[in-house]
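J.: Take a look and give me a structure for this.
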Amino acid sequence: MKTVALIFAGGMGKRMTSSSCPKQFMVIKGKPVIVHTLEKFAKSPFVDAIVVVCLSNYVGYLKNIIEEYRVNKVLSVIEGGRTGQESIFNGLSEIRRLAEGNPIVLIHDGVRPFISNETISENVKCAKKNGNAITVAQAIETIAVMEEGQTISEVYERSKCVLAKAPQTFYLQDILEVHKQAQEEGITDAVDSSSLMFKYGKKLFTVKCSGANIKITTPEDFYFARALFDMEEDKQLKKL
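T.: Okay, here's the model as predicted:
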């Protein structure tokens, strides 16, 4: 396999206060969010295989869902760790166990179902050319630094600012080495893999995506996601 999607489905969804289950298993348009996400990668010709990192007590449940919805390309569903960083490392280690050589790995959030095949393909192309690819969206509002919860200490030029999203794409060997280095230095809760790569002096290359590539983390996101699914259905109907 030359490209593997590593899907992180380990969050508890603490900000989704109205939900009785983890956000990745909430149902939108008749399917759990995680299924919508997995299907995007399963259908992409640029992805050879999928590995999913999941909450330990939901591994069996997720395997059943994958079978029920007949999502192909999923090679393994494994338990996550205590933090997001540890969970991603577990997934990378599983890919190391399963794959020969040095595949490209697209690290993606299970609750980010609006990833397009174009963004997936551009990530793979960019990684092949430059060694990595970080999906970003152009900032459309002013970004400022706030101190002590009251005052603004710095305002950035909006045209130079982007929002880091997903997938974040690397060669397996490169991202594994950075994760191992972080562990050796006692770093266990990095925000994401691009932050680790940047910390250790790696030059990062970007792929732009639309603002629709949202991460569903709050009740407001859930309602916005339903509207985006309606928009996708309208586009498909217009093509018929």
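J.: Only C-alpha atoms from now on, for both contacts and neighbour counts.
T.: Will do.
J.: Can you point out the buried residues in the strand ranked longest in the chain?
T.: Longest strand in the chain, counting residues (DSSP state E): strand 162-171. The neighbour-count check on strand 162-171 (16 or more other C-alpha atoms under 10 Å) flags 162, 164-171 as buried.
J.: Dump those to JSON lines, plus distance to Thr135.
T.: Formatted as JSON lines, those follow (distance: C-alpha to C-alpha, whole Å):
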{"residue": "Val162", "distance to Thr135": "10"}
{"residue": "Ala164", "distance to Thr135": "6"}
{"residue": "Lys165", "distance to Thr135": "5"}
{"residue": "Ala166", "distance to Thr135": "5"}
{"residue": "Pro167", "distance to Thr135": "6"}
{"residue": "Gln168", "distance to Thr135": "6"}
{"residue": "Thr169", "distance to Thr135": "8"}
{"residue": "Phe170", "distance to Thr135": "12"}
{"residue": "Tyr171", "distance to Thr135": "15"}
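J.: Farthest pair within those?
T.: Across the buried residues of strand 162-171, the longest distance by C-alpha to C-alpha is 22.9 Å; it joins Val162 and Tyr171.
J.: Point to the residue nearest the middle of the protein.
T.: Nearest to the mean C-alpha position of the chain, by C-alpha atoms, centre = their mean, lies His108 at 1.9 Å.
J.: Wait, that one touches Phe170, no?
T.: No. When contacts are counted by C-alpha atoms under 8 Å, His108 is not listed as touching Phe170 (11.6 Å).
J.: How far off centre is the one helix or strand Thr119 maps to?
T.: Per DSSP states H and E, Thr119 falls inside helix 117-130. For helix 117-130, the separation from the chain centroid amounts to 15 Å (computed by C-alpha atoms, centre = their mean, to the nearest Å).
J.: Quick one: residues in contact with the next helix-or-strand element following it.
T.: Helices and strands here follow DSSP H and E; after helix 117-130, the next one along the chain is strand 132-138. Residues from elsewhere that reach strand 132-138 (C-alpha atoms under 8 Å, 6 or more residues apart in numbering): 119, 123-124, 126-127, 159, 161-171, 194, 204-211.
J.: again with stretch 14-33
T.: With C-alpha under 8 Å, 6+ apart as the test, stretch 14-33 has contacts from 9, 11-13, 34, 110-111, 113, 216-219, 226, 229.
J.: For the comparison step, fold the sequence that follows:
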Amino acid sequence: MPLVTAAALIVAAGRGSRASGSGLPPKQYAPLAGRPVLTHAIAAFHAVPEIQRIAVVIHPDDAELYADCVRLAPDRLLAPVIGGATRQESVRLGLEALSADAPDLVLIHDAARPLVSPDTIQGVLDALRNHEGALAAQPVADTLKRAHGDGTVSDTLSRNGLWQAQTPQGFRFALIRAAHARAAADGRDDFTDDAALAEWAGLGVALVASPRRNFKITTQEDLAMAENLLRSNEPRLETRTGTGFDVHAFCEGDHVWVGGVRIAHDKGLSAHSDGDAPLHALTDALLGAIGEGDIGQHFPPSDPRWKGAASHIFLADAAQRVATRGGRIVNVDLTILCETPRIGPHRDAIRGRVAEILGLDVARVSVKATTTERLGFTGRGEGLAAMAAATVLMPA
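T.: Okay, here's the model as predicted:
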């Protein structure tokens, strides 16, 4: 059977709070090495070329948390699926959402396992070439004890042949979707994972050895351990800086775009796009920091696709290029030069919008404004200019 397409279904609809703490967001949105737990899981699947689509099942109350996680979303990420009351129901709803353009294979993964490696994902995919199902698992290494009700040892169990199930768990899509539908029709909602449901449905499921680091985050101790593992494996980073400059002339109009904020004005800005000089300068600063040319190379003004385009598209693309190369934006600094309009009243809005586009804390965004004391083209009120600097950490 030719295996043509594969999708990942990441289950992130749970309410577990032991890892994040009382009153805090669920563990899949807890910060881990600078990014939410869920973001790490998505990135692992995005790193496997055979995974053409990634769908995430979320709780209906988590739409804003999820949007923050995927602000710099990979191109293969689908719209989120709203989950159900149980994990089993959430998976079934996710499978139904994928069925409109059904893949040959689906890998189902818990968002609370952020340290899954691309090698483990690929191993499960490879096993599906010869099996109806496959799951990542770890051979049981510890001696197992059965306890009495009072907490004393009843007897010792043999660990021979015992494995600890992990995720991803992969299946032929049509088979696992049918198994979930059958379980729902029979009123069975007690399966603890998809492999157990598949076994009940008579599917053959293979074991794929997976490292211990692919553990499930349940407690704050687990979260701290995951943080230490990620930090210890981080590549050596070096600091890079980039600068950018842009200018646009005033023309007829009733508003200007400055740093992603629409400001009413008695003039407009002459440009192929929306003329947002600060965002253009900042885009060039990020591209310069990673040695990827300038905005004109990636979004040439000769291309009609960018006529009138919103400049946040250009800035988000530059940020994605930094992330794709394993980099991290540390801070950005904008200086806007003009006599009018007055920038001061809009400074906080500009900082917030730039932080939103880049996925940064607003404290890492600086916005300054100055005039040129009536000197030069800005002093004569002929246009608006912007300078930008960006600092990023990149693998050495």
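J.: so what number do they get for TM-score?
T.: Scored by TM-score structural alignment, normalised by the length of the first structure, the superposition of the two chains gives a TM-score of 0.90; 235 aligned residues with a C-alpha RMSD of 2.0 Å.
J.: what about the helices in the first structure?
T.: Applying DSSP state H to the first structure gives helices spanning 33-43, 59-68, 84-98, 117-130, 172-184, 193-199, 219-239.
J.: by contact count, what packs against the fourth one?
T.: Helices and strands touching helix 117-130 of the first structure, by 3 or more C-alpha pairs under 8 Å, 6 or more residues apart in numbering; DSSP states H and E, are strand 104-109, strand 132-138, strand 162-171, strand 206-208.
J.: Would you format the ones you listed as CSV with distance to Lys23 of the first structure included?
T.: CSV is the format used below for those (distance: least, C-alpha to C-alpha, whole Å):
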stretch, distance to Lys23 of the first structure
strand 104-109, 11
strand 132-138, 22
strand 162-171, 17
strand 206-208, 26
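J.: Looking at the ones you listed, which is nearest to Gly84 of the first structure?
T.: Smallest distance to Gly84 of the first structure across those (C-alpha to C-alpha): 10.6 Å, for strand 104-109.
J.: check the fit of that closest one onto the second structure and give the mean distance.
T.: Superposing on the second structure places strand 104-109 of the first structure at an average distance of 0.5 Å from its equivalents, by mean C-alpha distance after the TM-score superposition for the first structure.
J.: Kindly calculate the angle that that strand makes with helix 84-98.
T.: On the basis of axes from the mean of the first three to the mean of the last three C-alpha atoms, to 10 degrees, strand 104-109 of the first structure is oriented at 140 degrees to helix 84-98.
J.: And for stretch 209-219 of the first structure, what's in contact with it?
T.: Contact partners of stretch 209-219 of the first structure, identified using C-alpha under 8 Å, 6+ apart, comprise 13, 15-18, 23, 109, 111-115, 119, 135-138, 165, 221-222, 225, 228.
J.: Show me where the stretch 251-396 of the second structure has its strands.
T.: For the stretch 251-396 of the second structure, strands defined by DSSP state E, counting those that start in this stretch occupy the ranges 255-258, 261-264, 268-269, 328-337, 365-370, 383-395.
J.: between the ones you listed, which gets nearest to Pro80 of the second structure?
T.: Distance to Pro80 of the second structure, taken as C-alpha to C-alpha, is lowest for strand 328-337 among the strands of the stretch 251-396 of the second structure, at 25.4 Å.
J.: Now mean neighbour count and distance to Val77 of the first structure too, for the helices of the first structure, in a markdown table please.
T.: What follows is those, written out as a markdown table (neighbours: other C-alpha atoms under 10 Å; distance: least, C-alpha to C-alpha, whole Å):
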| stretch | mean neighbour count | distance to Val77 of the first structure |
| --- | --- | --- |
| helix 33-43 | 21 | 12 |
| helix 59-68 | 15 | 7 |
| helix 84-98 | 19 | 9 |
| helix 117-130 | 18 | 21 |
| helix 172-184 | 16 | 18 |
| helix 193-199 | 18 | 20 |
| helix 219-239 | 13 | 25 |
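J.: I'd like these as TSV, with distance to Lys2 of the first structure appended.
T.: Shown next, in TSV, are those (distance: least, C-alpha to C-alpha, whole Å):
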stretch	distance to Lys2 of the first structure
helix 33-43	14
helix 59-68	22
helix 84-98	11
helix 117-130	10
helix 172-184	10
helix 193-199	20
helix 219-239	30
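J.: Which one of those helices lies nearest to Gln150 of the first structure?
T.: Proximity to Gln150 of the first structure (C-alpha to C-alpha) singles out helix 219-239 among these, at 25.0 Å.
J.: Measure how that closest one sits relative to helix 33-43, angle-wise.
T.: Put simply, helix 219-239 of the first structure runs at 40 degrees to helix 33-43, going by the same axes, to 10 degrees.
J.: In contact with the closest residue to His108 of the first structure other than its chain neighbours: list those residues for me.
T.: Spatial nearest neighbour of His108 of the first structure, chain neighbours left out: Pro167 (4.5 Å); criterion: C-alpha to C-alpha, 6 or more residues apart in numbering. Applying C-alpha under 8 Å, 6+ apart to Pro167 of the first structure gives the contacts 106-109, 120, 123, 134-135.
J.: From Ala318 of the second structure, how far out is Thr324 of the second structure?
T.: Separation of Thr324 of the second structure from Ala318 of the second structure (C-alpha to C-alpha, to the nearest Å): 10 Å.
J.: Look at those two and report which has more neighbours.
T.: Neighbours were counted for Thr324 of the second structure and for Ala318 using other C-alpha atoms under 10 Å; Ala318 has more, 25 against 13.
J.: What's the match for the more buried one in the first structure?
T.: By TM-score structural alignment, Ala318 of the second structure lines up with nothing in the first structure.
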